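Novice: Could you look at this predicted model? Sequence included:
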Amino acid sequence: MFGYLLLAILVLSTAAFYVGRAAGRRFVAAGGPNPHSLPGYHGLFVAIWVGVPALVLVLLWVGFQGAVIDALLVASLPPPLTGGASPAQLQLLLSEIKNVAGGLIFKEPSAEIRAAADTWLRWSEIARWAMAVVALAAMTLGLFIGRSRLAPRFRARHSVERFTSAVMILCSVIAVLVTVGIIASLVFESLEFFRFVPLHEFLFGLRWEPQIAIRPDQVAGSGAFGAVPVFLGTLLIALIAMVVAVPIGIFTAVYLVEYAGERVRSIVKPALEMLAGVPTVVYGFFAVLTVAPAIREAGGLLGLATSPNSALAAGLVMGIMIIPFISSLADDAIRAVPRALCDGSLAMGATRAETMTRVVLPAALPGIAGGILLALSRAIGETMIVVMAAGLIASLTVNPLDSVTTVTVQIVTLLIGDTAFDSPKTLAAFALGLVLFLVTLGLNVWALSIVRRYREQYD
């Protein structure tokens, strides 16, 4: 029902747009006072009145419908089922009722549960149809109000622009609040973690073994939360990836801008950008099935001890994955350099290579630095390739042929499974996330300072 309602809102809003635009065109053809706004703004004004209130109403209805029906259902249950039950027990009871309503019956339910399931189905159906009726009524009322306000001198453009500004402000506020919420959750949960594990042990400890007993009857280690091996593995894989991606990406951009013909460029650039759309799990399979065996065979021929999962395999494949980020942004940055700088350098007798290395690349450095920063952030945040090609073991090593792990892989590993959120093992994931956030923020600030310095020099 929700999907059909969204489709109905879209269709009726489109129809309302054409109704409003037709009215605006009639104002123009009437030959009276010059209309204040173009016919398109009249159409958008009516479409907003039809679509936006109905969309907000449907979203609020969907958000609160489940809670309201659950509360009414609990109130209608017989006292023997709910008497003295805790909130957790009530939730289990509601889950059982919904499972029975959905046909997921693991044992024969009681008559009261089956009756409650029938009641839940009936009320849910009534609520869905009521939502549809109310939404259609709201759209009809919005069409009447919006159309009745149209007039030749009506300031439809101002109303549409105010609505657009309000939407953009709302989106900005939501983005800021989401960011603040993420930071607050990271900080709060990290402080809880540091109540169990000292900060210096986490930042400078050399052993990472977060497996601890979470139940009294469980056999497990006492846990070690020294994150240096995790940080070192992240830096090692990211460094290998950047060593592969940065020169290839920049040289590719230089070739496509200065040396390649239009026919070659029309083939090579789309082919490179297709790499950015390949799912990371495909890169992971490529690393496991092709790159890692090749590295093991090469290591065996050279007499080197090579792990089945290695940082080198993950870094090489990750470098291939992020080449399009650097190449595309470097291409755009080089093309944005004023042609007068190139012509002046060539007029002074410089070669094309000297012009590129001494004039164009320094002038395009802000854009290139942005591409490199984006690629670095992508490399640091990658998970699937590392899981499949580098492993899960946190090893204190800088040998690229050994198995290592990264911060993102450990965050995923720590949050998987039936683990309480008040244990050091789970809270360690938030501490890792906070450190990763601070490192990324520092890289951004550093990159912005570099960009600002060169921008002042070449503006």
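Specialist: Thanks, I have the structure now.

Novice: Please make it C-alpha for all contacts and neighbour counts, starting now.
Specialist: Noted.

Novice: Would you mark the buried spots in the helix or strand hosting residue 245?
Specialist: Applying DSSP states H and E as the criterion places residue 245 in helix 228-254. Neighbour-count burial for helix 228-254 flags 228-242, 244-246, 248-250, 252-254 (criterion: 16 or more other CA atoms under 10 Å).

Novice: And it, what does it pack against?
Specialist: On a contact count with 3 or more CA pairs under 8 Å, 6 or more residues apart in numbering; DSSP states H and E, helix 228-254 meets helix 199-204, strand 208-209, helix 311-335, helix 365-381, helix 407-414.

Novice: mind checking how far the last one is from the chain centre?
Specialist: A distance of 17 Å separates the centroid of the chain from that of helix 407-414, by CA atoms, centre = their mean, to the nearest Å.

Novice: helices or strands up against the next helix or strand after it?
Specialist: Using DSSP H and E, the helix or strand that follows helix 407-414 in sequence is helix 424-458. Contact analysis of helix 424-458 by 3+ CA pairs under 8 Å, 6+ apart lists helix 156-196, helix 361-363, helix 365-381, helix 407-414 as its packing neighbours.

Novice: Now distance to residue 137 too, for these, in a markdown table please.
Specialist: What follows is the helices and strands packed on helix 424-458, written out as a markdown table (distance: least, CA to CA, whole Å):
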| stretch | distance to residue 137 |
| --- | --- |
| helix 156-196 | 22 |
| helix 361-363 | 59 |
| helix 365-381 | 47 |
| helix 407-414 | 46 |
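
Novice: hold the first one in mind and look at this next one:
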Amino acid sequence: MTASTPAPPTAGASAPLRRRRPRYGEAVIKGMLLVAALVSVATTIGIIVSLLPPTLRFFERVGVWDFLSGTTWSALFEPPSYGVLPLLGATLLITAVAIVVAVPLGLAAAIYLSEYAHPRTRKIFKPVLEVLAGIPTVVYGFFALAALTPLLQSHWPFGDGPEVFNALSAGLVMGVMIIPTVASLSEDAMAAVPHSLRQGAYALGSTKRIVAIRVVLPAALSGIVAAVVLAISRAVGETMIVAIASGNRANLSWNPLEGMQTMTGYIAQAGEGDLPTASFDYTTIFAVGLLLFLLTFVMNALSIRLVRKYREVYE
């Protein structure tokens, strides 16, 4: 009995796997991405660490409830008062005016660019629209104070017009500033919707308007929600427009025709260098800054939950 010899490899059989060469380029890219992620996390931690010690010193003298529920803010005057509601109310009011302007116009621009515009027109209009995001905010603030406010005062149809410094002009100009954020991100979300959904709707006899509003818009809802929340965060953190156009008077009012001061406006005013860094008044900057940070963090967390809730996955 003879020993059997191994059969020769048949045609079409796969060749034995060879050890691949190490891909150093991929390792370098992985390392760079990891460093970028760690830098962003470390920056956030650094912001929290820098805000906490002065904020804790502030709350040693001012109660948390008094800070959050007080209706008078006069931290830099005598007698001092540290109720943050006027600053918080002005921030929310101006942000609301900005969102009322930015969301309808931004969504309309996104629907046009995604569903109606010719590809050549889209290539021209989208960069032009995004140029608005590159204009310095101090220019927006000066435009609101020097051009928009006099225009509103001269053409106001009901009673007394806006004051020289007012929340309305600041909110309107801020809304124009964040239109590119809503429009660009929403258009990207709509462009990611598969064309098969559009073709199926057209096959059922739907018009372009019906397809845009009832098919594409719901399918891209998660991206649109993220765009809107990002725009809100951008408006809440805006400084120069409100510092120039809305004034520096802490005023607890829901009348946008009056002047008022936002949280970022106070931080800009108090941080100009007139306050000694070791004084108690200087710690008010960090208390307001921590509240602003927490407000933005809550909005971003809410955005993540909404995006996950309304996300549509297509294969």
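Specialist: All right, it came through fine. Values in this document were obtained by computation on a predicted structure and should not be read as measured data.

Novice: Now the TM-score, please.
Specialist: Here the TM-score for the pair of chains, by TM-score structural alignment, normalised by the length of structure 2, is 0.88; 297 aligned residues with a CA RMSD of 2.1 Å.

Novice: quick one on the thing from earlier: with distance to residue 444 of structure 1 and mean neighbour count as new columns, can the helices and strands packed on helix 424-458 of structure 1 be given to me in a markdown table?
Specialist: Putting these into a markdown table (distance: least, CA to CA, whole Å; neighbours: other CA atoms under 10 Å) gives the following:
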| stretch | distance to residue 444 of structure 1 | mean neighbour count |
| --- | --- | --- |
| helix 156-196 | 16 | 14 |
| helix 361-363 | 19 | 20 |
| helix 365-381 | 7 | 21 |
| helix 407-414 | 18 | 20 |
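
Novice: just to revisit the earlier point, now the helices and strands packed on helix 228-254 of structure 1 as JSON lines including distance to residue 4 of structure 1?
Specialist: Putting those into JSON lines (distance: least, CA to CA, whole Å) gives the following:
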{"stretch": "helix 199-204", "distance to residue 4 of structure 1": "51"}
{"stretch": "strand 208-209", "distance to residue 4 of structure 1": "50"}
{"stretch": "helix 311-335", "distance to residue 4 of structure 1": "38"}
{"stretch": "helix 365-381", "distance to residue 4 of structure 1": "37"}
{"stretch": "helix 407-414", "distance to residue 4 of structure 1": "36"}
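
Novice: how about the ones you listed, which one is nearest residue 178 of structure 1?
Specialist: Of all those, helix 365-381 sits nearest to residue 178 of structure 1, with 19.0 Å by CA to CA.

Novice: how close does that closest one sit to structure 2?
Specialist: Helix 365-381 of structure 1: mean distance to aligned residues in structure 2 after superposition is 1.2 Å, counting by mean CA distance after the TM-score superposition for structure 1.

Novice: Report the inter-axis angle for that helix versus helix 424-458.
Specialist: Angle of helix 365-381 of structure 1 versus helix 424-458, following axes from the mean of the first three to the mean of the last three CA atoms, to 10 degrees, is 170 degrees.

Novice: Which part of structure 2 matches helix 365-381 of structure 1?
Specialist: With TM-score structural alignment applied, helix 365-381 of structure 1 matches the range 221-237 in structure 2.

Novice: which residue lines up with residue 283 of structure 1 in structure 2?
Specialist: Checking TM-score structural alignment: residue 283 of structure 1 goes with residue 140.

Novice: Its match: what's it in contact with?
Specialist: For residue 140 of structure 2, the contact set (CA atoms under 8 Å, 6 or more residues apart in numbering) comprises 173-174, 177, 241.

Novice: And residue 288 of structure 2, by the same measure?
Specialist: 84, 263, 267.

Novice: So which of the helices and strands packed on helix 424-458 of structure 1 is nearest residue 101 of structure 1?
Specialist: Of all these, helix 407-414 comes closest under CA to CA, at 33.9 Å.

Novice: Tell me what angle the closest one forms with helix 424-458.
Specialist: Going by the same axes, to 10 degrees, helix 407-414 of structure 1 makes 160 degrees with helix 424-458.
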